[in-house]
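Undergrad: here is a sequence together with a model predicted from it:
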Amino acid sequence: MNNLPLNEYVKTKRKALGFSREEFAQKAGVGLRFLRELEQGKETLKMDKVNQVLKLFGMQLGAVPMDRTNLIE
């Protein structure tokens, strides 16, 4: 599951825990709009808020190797 894009990871984990977006946003201490944008894959989000969400899964943002198959040369 850790190889999923961030938006899919968060959505899958939230659903596995049985939370609606509203419930989960409240539990994470972020706004519903932020959580919706995160789960929809918005590319520009505040890292501190993303970490607030990931903290509920015992995770945090970090550097990972890039998928080089989709790079523009």
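TA: Ah, there it is.

Undergrad: contacts, neighbours, all on C-alpha from now
TA: Noted.

Undergrad: so where do the helices sit in the chain?
TA: For the chain, the helices defined by DSSP state H cover 6-16, 21-28, 32-39, 47-55.

Undergrad: show me what the third one packs onto, helices and strands only.
TA: In terms of contacts (3 or more Cα pairs under 8 Å, 6 or more residues apart in numbering; DSSP states H and E), helix 32-39 is packed against helix 6-16, helix 21-28.

Undergrad: can those helices go into JSON lines with extra columns for distance to Leu61 and mean neighbour count?
TA: Formatted as JSON lines, the helices and strands packed on helix 32-39 follow (distance: least, Cα to Cα, whole Å; neighbours: other Cα atoms under 10 Å):
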{"stretch": "helix 6-16", "distance to Leu61": "9", "mean neighbour count": "16"}
{"stretch": "helix 21-28", "distance to Leu61": "15", "mean neighbour count": "16"}
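
Undergrad: ok, and here's another one to check against it:
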Amino acid sequence: MDIVDESPRTIGAFVRERRQAAKLTQRELAELAEVGTRLVSDLERGKPTLRMDAVNRVLQVFGRMLAPIEAPRAKDDR
């Protein structure tokens, strides 16, 4: 599953899916990413107000990171 949706819920679902596939607990993932267990829990639940640097530490455990992508243009923006 590649993330191309900026939705916090989508990112959270990705993290949960990868964590479970790796047979890691939230605590184990938090230790690997050097973040708190609460952050992992909040991230998996789709909390929209987490720090990008902390989210990236978690995503980097799975070889991913947040990055800017070109937004789709509205039809009127041609």
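TA: Sure thing, it's come through. Because the structure is a prediction, the values reported are computed rather than measured.

Undergrad: follow-up on the earlier one: ok, which of the helices of structure 1 comes nearest Pro65 of structure 1?
TA: Between Pro65 of structure 1 and the helices of structure 1, the tightest spacing by Cα to Cα is seen for helix 6-16, at 13.8 Å.

Undergrad: please name every helix or strand in contact with the closest one.
TA: Contacts of helix 6-16 of structure 1 with other secondary structure elements, assessed using 3+ Cα pairs under 8 Å, 6+ apart, are made with helix 32-39.

Undergrad: now do the helix it packs on against helix 6-16, angle only.
TA: 120 degrees (axes from the mean of the first three to the mean of the last three Cα atoms, to 10 degrees).

Undergrad: give me the stretch of structure 2 that helix 32-39 of structure 1 matches.
TA: On the basis of TM-score structural alignment, helix 32-39 of structure 1 is assigned to residues 37-44 in structure 2.

Undergrad: mean distance, that stretch to its aligned residues in structure 1?
TA: On superposition with structure 1, the average gap between stretch 37-44 of structure 2 and its aligned counterparts reaches 0.4 Å (mean Cα distance after the TM-score superposition for structure 1).

Undergrad: related to what we said a few turns ago, distance to Gln60 of structure 1 added to the helices and strands packed on helix 32-39 of structure 1, as a markdown table?
TA: A markdown table is the format used below for the helices and strands packed on helix 32-39 of structure 1 (distance: least, Cα to Cα, whole Å):
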| stretch | distance to Gln60 of structure 1 |
| --- | --- |
| helix 6-16 | 11 |
| helix 21-28 | 13 |
